[in-house]
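K.L.:
I need the structure of the sequence given here:
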Amino acid sequence: MREDELDALLRELRAVKTDHQAVEAKRAAKALPDSTHETLSAFANSEGGTLILGVDERSGEFVVTGVVSARQTQSDLQSLCALMEPPLRATIDLVDHSDGTVVVARIPAVPRSQRPCHLASLPAEDGSFVRVGDGDQRLTADEVRSMLAASGTADHSAIAAPAGSELDQRAVDGFLSVVRSLSSRNNSLDDAALLRRWRVVDDQGEPSLAGALTVGESPQSRCAAARVTYRVLPRTTDPVGTRHSGRHLEGTVGELLDDAVALLRADLGQVQAVREGEVVDVPPVPLEAIREYVSNALVHRSLAPHLRDRHVLIEVSEDAVVIASPGNLFTSTDPELLGLSPISGVRNLTLVRISEQLRSPRGARIVENQTSGIEAADRACHIEGTMPALFIDRPDSFQVLVPRGVMDTRVAHTAVGGGLGSHPADLTRLLTVATRLDELRTVYPELGAVVFDAALAARSLAPCTIETASARLSDLEAAGALRRLTARRRPVWAPVPVLPNNVGATTMPSKRTRDRVPDLIAAIVAAPDGVLTPRQIGDALGLTSPTSRNRWITRARDKGLIRPTSDNPFDPTIAYKVTSAGVHILDRAHPSASRRPRPTGR
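P.N.:
Alright, predicted model coming up:
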């Protein structure tokens, strides 16, 4: 690493005044800090990262202080990397900075099949860490077990179902009819032999776990995996004390899939979108994508012994649908290529094979597009103008976050003006996705591990190659709409913030967290009748996230600057007017807006 590259990296850290997911700075003036092995483990068990020694990170200034014995520190760090299990092959450079010599180590992520990485002299349960935001977090015993389980090849769905489990004979007959039609060789086997071949039952004729979950008789009475927890979270504008509504779904995989999709269809409702010049009602998330991710959670969840009693969780908020399945991503799957390349292996082979031959009670296939389902979901999101799903791989769970709502690309289009080149639709969509990801991080801190790179860009433009997506990102960077970050091990981009000023214009704010209340008031005053709905306020402020939008509405309302048109907070037609106090604030913040005609507020 060169001195100018180090300075660029430190500038990124100073901008946020803290370490982050991919970079850790330590003073380390005379020796390696005692916690160094924790950072090595955390980076190795995550997506890798950069360790900088000889930089004082206190107070967020990231001042270069240098290392007294740089070569000795470099040697000590190499030795410590060799003492990890598995050993780490880090790239360790000495950077002669004008303020002192700095040791910079790039720590690779270890293969998922070899995790957890830890100091060999410590048990895995005591010495394994993972990177969370700007810190190293010790893995729990369950998280260590999940990593070890994911690194194996055992098919936990093929084991015997809990004692007392029974099969539904009608469902079994339907399954047998389908598999006999697949090959003439299956017709030579009697029912018992065919069920054993497909591992619906074990060699003793008892139901397997996969058999119980797919063609079982009330499997929820014996298997916790035959349940789903479903929650609808309160909105940010709901009265204080409003609790989430929840329920438990029970049944076979097919029944759970049908019931979950039906509930999501009802709870998500419809939004308005422009299609071929006409305003039409569409779901805020393509149902094809929702069905794909619910199906994946039910079929590909971990059934390892310590996770077998956990349920799949579905949570619906104003911003997204989050589908969390027990167990982290299967080791043969590259999380960076999800949706971009076929999946080469599956965790529950028996459960998947049986599910491929079945249909749900409503007649839909349980498993569709086995090798390209995520790509099909991404394509549906692209067609409908919504954001692709975001993946969060944690040590003991895999979460799919599906953002809600058709994205408004008008702010992105204004931001880059006429510099869109020959691919305006692609570029405005990519910039809108990058901006929405930044907004969602304020609501879901765990998205700090999700980056806007060429892979996510390619998924946003599905079908699209990484090479084409990289070219589009370079175009946006050249137009000044995106900036490239150097703190990651691969190219990552972030939006250059462009926010609405007064009414209609866009400016570069000096701070990303500036007060938006004056802009909110100005937008309401500028409306023809002096009234705006929450969605119209979000459009005026360039905020696609309902949570971000409602945060500013709540702040303005609590200060007495705006008032609702209805006393019922659940009224779907609720809108907001400016009060006299809001007019006073507007006069001070936006003098030009104060000269416009405006309605009388109280």
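K.L.:
okay, CA-based contacts and neighbour counts for the rest of this
P.N.:
Will do.
K.L.:
name the nearest residue to the spatially most central residue of the chain, ignoring sequence neighbours.
P.N.:
The chain has Leu390 as the residue nearest its centroid, 3.3 Å off, counting by Cα atoms, centre = their mean. In space, and not counting its chain neighbours, Leu390 is closest to Leu401: 5.1 Å by Cα to Cα, 6 or more residues apart in numbering.
K.L.:
which residues in the stretch 301-450 of the chain form helices?
P.N.:
For the stretch 301-450 of the chain, helices defined by DSSP state H, counting those that start in this stretch occupy the ranges 349-356, 373-384, 410-416, 424-443.
K.L.:
show me what the shortest one is packed against.
P.N.:
Of the remaining helices and strands, those touching helix 410-416 by 3 or more Cα pairs under 8 Å, 6 or more residues apart in numbering; DSSP states H and E are helix 424-443.
K.L.:
tell me what the helix it packs on is packed against?
P.N.:
With contacts defined as 3+ Cα pairs under 8 Å, 6+ apart, the packing partners of helix 424-443 are helix 410-416, helix 454-460, helix 466-478, strand 492-495, helix 546-558.
K.L.:
pull the residues that contact that helix.
P.N.:
319, 387, 407-409, 411-413, 420, 447-448, 452, 457, 460-461, 472-473, 475-476, 481-482, 494-495, 497, 543-545, 547-548 (Cα atoms under 8 Å, 6 or more residues apart in numbering).
K.L.:
now Gly269. Nearest residue, chain neighbours left out?
P.N.:
Spatial nearest neighbour of Gly269, excluding adjacent residues (Cα to Cα, 6+ apart): Pro283 at 6.2 Å.
K.L.:
alongside the first, I'd like the structure of this one:
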Amino acid sequence: MRPADLQDIVDAVRTAGTDTATVEVKSGGGGVGKSLWPTISAFSNTHGGVVILGLDEATGFTPAPGFDARRVLNQMADVARPRSGSEPAGPLTPTPAMSVDQMEVDGASVVVAEVEELPAAEKPCFVTAQGKERGTYMRVGDGDHRLDTYSVFQLSVLTVPSNADREPVMQARIDDLDSSLIARTVARLRASRPRALDGTSSERDVLERVGVVDRDTGVPTLGGLLALGRFPQQFFPQLMISFASYPGGSKDVIVGDERMDDRAVLEGSIPDMIDDAVSVVMRNLRVRRVSKGAGAQDVPEIPIDAIREAIANAVTHRDYSELARGDQVRVELYPDRLEVHSPGGLWGGRDVESIFDGQSRSRNQLLARLLTEVPFADRNETVGENAGSGIPRMLGEMTQNGLPAPRFQSTPASFVTVLDRFGLLNPETREWLDSLGGRQRTTIGDNALALIHHLGSVTVDDLRRQLAIDTTVAQAALTDLVSEGIVRNERGTFELTPEAESGTELTPTQRKIVDALSHGGTMTVHELAESLHTPVSTLRPALRTLVSAGKVHATAPPTSKNRAYRI
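P.N.:
Presented below is the predicted three-dimensional model:
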């Protein structure tokens, strides 16, 4: 790390007044204490980070008196050194990948450790004395969060294919499989994969060959039952899809007397569950009439193919191990978005940034292959292609229809796909763009500004992915907005300038917020959402603008759960 980089980090934590998701500062007055081990575990298991020893948070991150940099440097170097097989384990297992150096801040010596994220195959890194199950941490905000048993298990098998879909279901019989679906699937297999069936003389032989039936026991496998079963939930009640439509921006918001607008439990084989889940989502979406040729058609808020891909990915790639069989795939609809929750994090040693590359990696290899051959009940189409095309297709469907790109959130225990219900350039956003006045307007520039207005900030890569444009085009668009004084570049993150945030006139949403707060009360964003019947995601950018313009006062920092607003 260069001295200038260290100074930038120190300046940032001094400004924030606290540690961050990637920076931990400790005084180190008594040397390296045990309290540091969870932090290094968390950085190793999350996205890496920087530990600075020798600055005192209590005095505004100024040099700590009496700090012995040489002693601490030696202690940290011992933590990072490789150990032979005959040596006892160090304080962390496996040994973290980190570099340690002595540097200066304000003329005083400090020790800086740069911790790298461990490769997926080496995770989890845990505090040796606490053991793997109780000593594995991840970084959440500025704190170290100890993982539960299931999350630790998921971190441990990030690159290990699951055998859960191959397990025989001992309570089941072949009669529990759908005979008509079997016949159609076997016919497809004979046409598409004739070599795979060489030497088979009966339908039973085919089912054993492709893993629908376990050869040793003669009973259906879990994957076979899920793909071809009449009613798999007879044996696994929670391996279904639940649907709920909520009236507010989160589950805890109640509008009137309604906690839910609609709910459903979708059961049956995977193809049937997907079809039924898509249908129940569609009946809760608004549609608009669009002219097409000599006629017209109804176009839903979210493209149906994007919804189908999100749900199909969830049920195909979820965790089916015993620890996860008590959890279902959850499809949740809010006024501004659709969320699809799948048990088990992103598998295969990948991160969210890499899943747009079109590679196919399957936690459940047998099930994923079966679902390329098992047709839907009413058509010859199958659930998937097992070719890594699902995410790119979802991206294309959303962006081609003027919607933000799919968003993904991954933890060791779950994977969430978020599809927004509204286009970037909705009437309120267009009104805000018009209020910015005299600038050279372009479609990409307007879309970029709308994204920043909606998300708070973007990087070049965010813009490239969200708008499905080249990196050079995204960079040029953001550079133009910076040169016009509408956007500022904060170390690669682009956000609106205060002047652009404030605009010239209050938008309708801003005006509603000001009116709601004008009686002298204090309200959280969720209270405002309930009072104004407006999604939280619509209120947040409006509140940022009002706070930046000084028209509304926030009672706590943006990261605080207690943040509320008043005039």
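K.L.:
Thr153 of structure 1 matches what in structure 2?
P.N.:
Alignment note (TM-score structural alignment): Thr153 of structure 1 maps to Pro161 of structure 2.
K.L.:
these two touch, right, its match and Arg361?
P.N.:
No - in this structure Pro161 of structure 2 lies outside contact range of Arg361 using Cα atoms under 8 Å: 9.3 Å.
K.L.:
who has more neighbours out of the two?
P.N.:
Using other Cα atoms under 10 Å as the criterion, Pro161 of structure 2 and Arg361 rank with Arg361 on top: 20 against 14.
K.L.:
for that one, what are its contacts?
P.N.:
Residues in contact with Arg361 of structure 2, defined by Cα under 8 Å, 6+ apart, are Trp347, Gly348, Gly388.
K.L.:
how about Arg540 of structure 2: what's its closest non-neighbour residue?
P.N.:
Closest to Arg540 of structure 2 by Cα to Cα, 6+ apart is Val525, at 7.3 Å.
K.L.:
now do Pro508 of structure 2
P.N.:
Leaving aside its chain neighbours, Pro508 of structure 2 sits nearest to Glu428 (7.4 Å; criterion: Cα to Cα, 6+ apart).
K.L.:
the one you found touches Arg511, doesn't it?
P.N.:
No - applying Cα under 8 Å as the test, Glu428 of structure 2 and Arg511 come out as separate, 11.9 Å apart.
K.L.:
returning to that earlier point: gap between the residue nearest to the match of Thr153 of structure 1 when sequence neighbours are not counted and Glu309 of structure 2?
P.N.:
Leaving out its chain neighbours, the residue that sits closest to Pro161 of structure 2 by Cα to Cα, 6+ apart is Arg363, at 5.1 Å. Using Cα to Cα, to the nearest Å, we find Arg363 of structure 2 at a distance of 17 Å from Glu309 of structure 2.
K.L.:
what do you get for Arg139 of structure 2?
P.N.:
30 Å.
K.L.:
in terms of neighbours, single out the busier of the two.
P.N.:
Taking neighbours as other Cα under 10 Å, Arg139 of structure 2 and Glu309 compare with Arg139 leading, 24 against 20.
K.L.:
quick one: map that one onto structure 1.
P.N.:
Match for Arg139 of structure 2 (TM-score structural alignment): Arg131.
K.L.:
tell me who's in contact with the aligned residue in structure 2 for the residue nearest to Gly269 of structure 1.
P.N.:
For Pro283 of structure 1, the aligned residue in structure 2 is Pro300 (criterion: TM-score structural alignment). Neighbouring residues of Pro300 of structure 2 by Cα under 8 Å, 6+ apart: Met282, Leu285, Arg286, Val287, Arg288.
K.L.:
among those, which pair sits farthest apart?
P.N.:
Taking Cα to Cα, the two most distant members of the contacts of Pro300 of structure 2 are Met282 and Arg288; they sit 12.7 Å apart.
K.L.:
those two: which is more packed in?
P.N.:
Between Met282 of structure 2 and Arg288, counting by other Cα under 10 Å, Met282 is the more crowded of the two (17 against 10).
K.L.:
for that one, list the residues it contacts.
P.N.:
Pro300, Ile304.
K.L.:
what do you get for Arg134 of structure 2?
P.N.:
Contacts of Arg134 of structure 2 (Cα under 8 Å, 6+ apart): Arg146, Leu147, Asp148, Thr149.
K.L.:
want to throw those into JSON lines with distance to Ser27 of structure 2 and secondary structure?
P.N.:
Listed next are the contacts of Arg134 of structure 2 as JSON lines, based on distance: Cα to Cα, whole Å; DSSP: H, G, I helix; E, B strand; the rest coil:
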{"residue": "Arg146", "distance to Ser27 of structure 2": "23", "secondary structure": "strand"}
{"residue": "Leu147", "distance to Ser27 of structure 2": "26", "secondary structure": "coil"}
{"residue": "Asp148", "distance to Ser27 of structure 2": "30", "secondary structure": "coil"}
{"residue": "Thr149", "distance to Ser27 of structure 2": "32", "secondary structure": "helix"}
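K.L.:
pull out the buried residues from those.
P.N.:
Those of the contacts of Arg134 of structure 2 that meet the buried threshold are Arg146, Leu147, by 16 or more other Cα atoms under 10 Å.
K.L.:
reformat the contacts of Arg134 of structure 2 as JSON lines; add distance to Ser180 of structure 2.
P.N.:
Below are the contacts of Arg134 of structure 2 laid out as JSON lines (distance: Cα to Cα, whole Å):
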{"residue": "Arg146", "distance to Ser180 of structure 2": "49"}
{"residue": "Leu147", "distance to Ser180 of structure 2": "45"}
{"residue": "Asp148", "distance to Ser180 of structure 2": "43"}
{"residue": "Thr149", "distance to Ser180 of structure 2": "41"}
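K.L.:
how about the contacts of Arg134 of structure 2, which pair is most distant?
P.N.:
Using Cα to Cα, the contacts of Arg134 of structure 2 reach their maximum pairwise distance at Arg146 and Thr149, which is 9.7 Å.
K.L.:
ok, the counterpart of Leu222 of structure 2 in structure 1 - contacts?
P.N.:
Leu222 of structure 2 maps onto Leu209 of structure 1 when the alignment is built from TM-score structural alignment. Each residue near Leu209 of structure 1 by Cα under 8 Å, 6+ apart is listed here: His156, Ser157, Ala158, Ile159, Ala160, Ala161, Pro162.
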